[in-house]
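Peer 1: Below are the sequence and a predicted model; questions follow.
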Amino acid sequence: MGAVAPALQGLVDQGALSGMVTLVWRGGEVVQSLAIGKRDIAGDLPMARDTLFRIASMTKPVTSIAALMLIEEGKLTLDDTITRWMPEFKDMRVLKDPAGSLDDTVPAARDITVEDLFTHRSGLAYGFTSMGPIAHAHEAKLGSPLVNSLSPDAWLKALGELPLSYQPGERFHYSHATDVLGFLVARIEGRPLGEVLKARIFDPLGMSDTSFWLAPGKRDRLAKLYEANIDGSPLKDVSFPQTDAPSAFEAGGGGLISTADDYLKFARMMLGRGEVDGVRLVKPETLDLMTANRLSETQREHTFLGMPFWLSQGFGLGVSTILDAQKHEWMGAGAAGAFGWPGAFGTWWQADPANDMILIYLIQDSMPLGPEAVTAMQGQRPTGRIGGPMFQKMVYAALA
């Protein structure tokens, strides 16, 4: 794997990325750890193994594990309708055309279930994955998908007032579903999601650097978020502002900050079918249920962010799983059964049971998250995004 570092350094030298931290864990030990480039270009601060990253949608599997723990305890089931705890989603309307008028709707054929939230088949949306009026309505009523001044109750009320893009259960449409799942967990537990995750996951696994809010003493370790321009001009610092106190809005779909080693602990628990270092969070059969594909063949025919994402993969209860390793070569590397879920800022991880291996790749490369941003994603992508697939392919080639 000696060729990995020079290849990734090349992306930094080109100005495509500020830097990255990567880990390769196999057979019980970290076999490679890289920290390349800068976490803060203007401050001339280098990337380090303990650099903190906004992991965006890598948050989703964490929230999903918390919800699965409640399922094991009998506090909810996959078949439960969420209106039992969230009356905000009673009597939902569904757009006749996902890109059409917000007034042209039909009644939802059924209520949203807990499983619908896990699998993004709720009919809910993100502004950035939608087109037309519903995309702009998300921005106007809800604000940013990651940083929000609304309380959870106010946000849920606003979301429930928007029509669904699709009928519940109809198709995978990437959305705020995991945010809703996180707030559902919080309502059942009677305390904020961050407290639930800390008590149930972070403290038991020793994930002391993972949270929704960063205390002042740790902020120097946070990697800046940069925007790369297609014209090759210097990276632009677009980092989120820091707050003096934790926000009431804790996005279970994308709000966590973490490190490579902290997330490795979570990934090892996942690879260990719910257990790591003598600490068990969920039963093996629960983890197996989580990683098994739940999308139908018809649902997998749809594109995701303009790509044939499901050509080689399925989606379970909060993670994607490789179903065909050969077909997966177009976008990365991994054996059948390998699973994970990436983040919008280029963060990525994968646990591969067949090879007893975990890969973690962390960068801070901003992407559009405004209304209709899915159209921008279908065009030319910044050069830095090739680093993830390159990292994967080079690691797997070294195993051959």
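Peer 2: Alright, I've got the coordinates.

Peer 1: switch to C-alpha atoms for all contacts and neighbour counts from now on
Peer 2: Will do.

Peer 1: Which parts of the stretch 1-150 of the chain are strands?
Peer 2: 19-26, 29-40, 45-46, 53-54, 93-95, 105-107 (DSSP state E, counting those that start in this stretch).

Peer 1: closest to T119 out of those?
Peer 2: strand 93-95 (18.2 Å; CA to CA).

Peer 1: which secondary structure elements does the closest one contact?
Peer 2: Under the contact definition 3 or more CA pairs under 8 Å, 6 or more residues apart in numbering; DSSP states H and E, strand 93-95 sits against strand 105-107.

Peer 1: try this one next to it:
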Amino acid sequence: MPNIHHANQGLNPNALEHVTQLLNRYVREKKVAGCSMYITCGGSEYRKNFGFADLAEKKPIADDTIFRIYSMSKPITVVAALMLYERGLFSLNDPLSAYIPEFAEQKVVLLDKAGNKYYETPKTPITIRHLFTMTSGLAWMEDSGPAAEEMGALMRSSAIEGKGTLEVAKLVARRVGLAFHPGEKWLYGYSHDVLGALICALTGKTFGEFLKEELFEPLGMEDTGFWVPRSKAERLANIYCIADDGSLQPAEGYTSGLFEPKLLESGGGGMLSTLGDYARFCRMLLNGGTLNGERILGRKTLELMAANQLNDHQLSYFKQGALGYGYGLGVRTMMNPACGGHNGSVGEYGWSGMAETWFCIDPAEDMAAVFMTQMIPGKFDPIPRLLPALYSALE
């Protein structure tokens, strides 16, 4: 379990040059079009921008560049839900159906030996803990199997048009089977989107309204949300991919719908943010739940969030975590740095996003870091080389 007491060691200016040189090399070698890095440790800060937000126009990454953070939305959703947990609005072991009754009727969908679908009643109901820990059985449409196929059929259908976050979650409960009995496995899926729906059910607000009032405004996260106003459109970074010839090419289809408000606000992957905004969120986590006098969560709740929640069997399915990591409430958490060849600390936690965004919190070292870029993954992962350089800079 992470220790909130800090070493206050600071950053070594000379060693930080390793970080700067590495990120410059990523841009020079066309591994990324551009990126931004933020590190804080013991009161020292490092913040630099590299490369371009738009290669064709030679528009540099700036302090106010807006990034699609995709799955880095998940820790924000988890923190928002834990705010309601602290207010006594639910317990982790409560059945989800106590708050969204439609989930009481959801079945598990499986395949027999002939490849035909059949349905079973869940051996145990989905609990709110299952949502936090991704052990609910709620699949996403990019997965394989009948549950993912049913999710894809729903999400690509007209049935969700004009529906909000809670309404779509209810449709999922009615029309999509679970990939397994709740608690059996770990699966990176739709669980945190349903956490967002739970927040709607508990508060009577849209998910976006709750986040703005209770999290973004108190933390000063002025550029974080589910869409980009037209007045800020020029600040949105382009998203790129590495082509077969090694060149960087614009990735198509990742800007559609970003400039209009959404009814369906995805807690699993729908947010956009800036380096500065997400750094504020991370400093709040590092400070034990407070920032600039605003208390968001209690210290003990953050310790619960960052503690491994999976048993050995569930951990065997945890594909998003590198060696040495477990999984807490919506975050990876380091259990054995040596196992993963990691020069970090037990209790370091964080998450990443589809466009290669990433963050970590290391309470033992009083360190937080955020990395932003806009690259569709598959051919290069910037983090494994960045981590050793980052940790080498700690005094």
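Peer 2: Yes, it's here. Quantities reported herein were computed from a predicted structural model and do not represent experimental measurements.

Peer 1: Just to confirm, what residue range of structure 1 does stretch 204-222 of structure 2 align onto?
Peer 2: Matched against structure 1 by TM-score structural alignment, stretch 204-222 of structure 2 falls on residues 190-208.

Peer 1: List the residues that contact N343 of structure 2.
Peer 2: P337, L387, P388, Y391 (CA atoms under 8 Å, 6 or more residues apart in numbering).

Peer 1: about what we covered before: so for V319 of structure 1, which of the strands of the stretch 1-150 of structure 1 sits nearest?
Peer 2: Per CA to CA, nearest to V319 of structure 1 of the strands of the stretch 1-150 of structure 1: strand 53-54, 18.4 Å.

Peer 1: contact partners of that closest one?
Peer 2: With CA under 8 Å, 6+ apart as the test, strand 53-54 of structure 1 has contacts from L222, A223, G255, L256, I257, S258, T259, F345, L362, I363, Q364.

Peer 1: Which residue in structure 2 aligns with the third one?
Peer 2: In the superposition onto structure 2, G255 of structure 1 corresponds to G270 when matched by TM-score structural alignment.

Peer 1: cool, and the first one?
Peer 2: Residue correspondence to structure 2 (TM-score structural alignment): L222 of structure 1 is matched to L236.

Peer 1: Not counting residues beside it along the chain, what's closest to its match?
Peer 2: I66 (4.6 Å; CA to CA, 6 or more residues apart in numbering).

Peer 1: For the equivalent of the one you found over in structure 1, list the residues it contacts.
Peer 2: Matched to structure 1 by TM-score structural alignment, I66 of structure 2 sits across from L52. L52 of structure 1 is in contact with D209, R221, L222, A223, I257, S258, T259, counting by CA under 8 Å, 6+ apart.

Peer 1: Let's see that with 10 Å instead.
Peer 2: The contact partners of L52 of structure 1, by CA atoms under 10 Å, 6 or more residues apart in numbering, come to 21, 39, 209-210, 214, 218-224, 257-260, 262, 362.

Peer 1: Same check on F266 of structure 1?
Peer 2: Per CA under 10 Å, 6+ apart, neighbours of F266 of structure 1: P61, V62, I65, I201, F202, L205, G206, M207, G272, G274, E275, V276.

Peer 1: can these go into JSON lines with extra columns for distance to L156 of structure 1, neighbour count and secondary structure?
Peer 2: Shown next, in JSON lines, are the contacts of F266 of structure 1 (distance: CA to CA, whole Å; neighbours: other CA atoms under 10 Å; DSSP: H, G, I helix; E, B strand; the rest coil):
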{"residue": "P61", "distance to L156 of structure 1": "21", "neighbour count": "26", "secondary structure": "helix"}
{"residue": "V62", "distance to L156 of structure 1": "20", "neighbour count": "25", "secondary structure": "helix"}
{"residue": "I65", "distance to L156 of structure 1": "21", "neighbour count": "24", "secondary structure": "helix"}
{"residue": "I201", "distance to L156 of structure 1": "25", "neighbour count": "21", "secondary structure": "helix"}
{"residue": "F202", "distance to L156 of structure 1": "26", "neighbour count": "22", "secondary structure": "helix"}
{"residue": "L205", "distance to L156 of structure 1": "30", "neighbour count": "23", "secondary structure": "helix"}
{"residue": "G206", "distance to L156 of structure 1": "31", "neighbour count": "13", "secondary structure": "coil"}
{"residue": "M207", "distance to L156 of structure 1": "29", "neighbour count": "19", "secondary structure": "coil"}
{"residue": "G272", "distance to L156 of structure 1": "35", "neighbour count": "17", "secondary structure": "coil"}
{"residue": "G274", "distance to L156 of structure 1": "30", "neighbour count": "21", "secondary structure": "coil"}
{"residue": "E275", "distance to L156 of structure 1": "33", "neighbour count": "19", "secondary structure": "strand"}
{"residue": "V276", "distance to L156 of structure 1": "35", "neighbour count": "18", "secondary structure": "strand"}
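
Peer 1: For the residues you listed, give me CSV that also has distance to G100 of structure 1.
Peer 2: Formatted as CSV, the contacts of F266 of structure 1 follow (distance: CA to CA, whole Å):
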residue, distance to G100 of structure 1
P61, 32
V62, 34
I65, 35
I201, 41
F202, 42
L205, 46
G206, 47
M207, 44
G272, 45
G274, 43
E275, 46
V276, 48
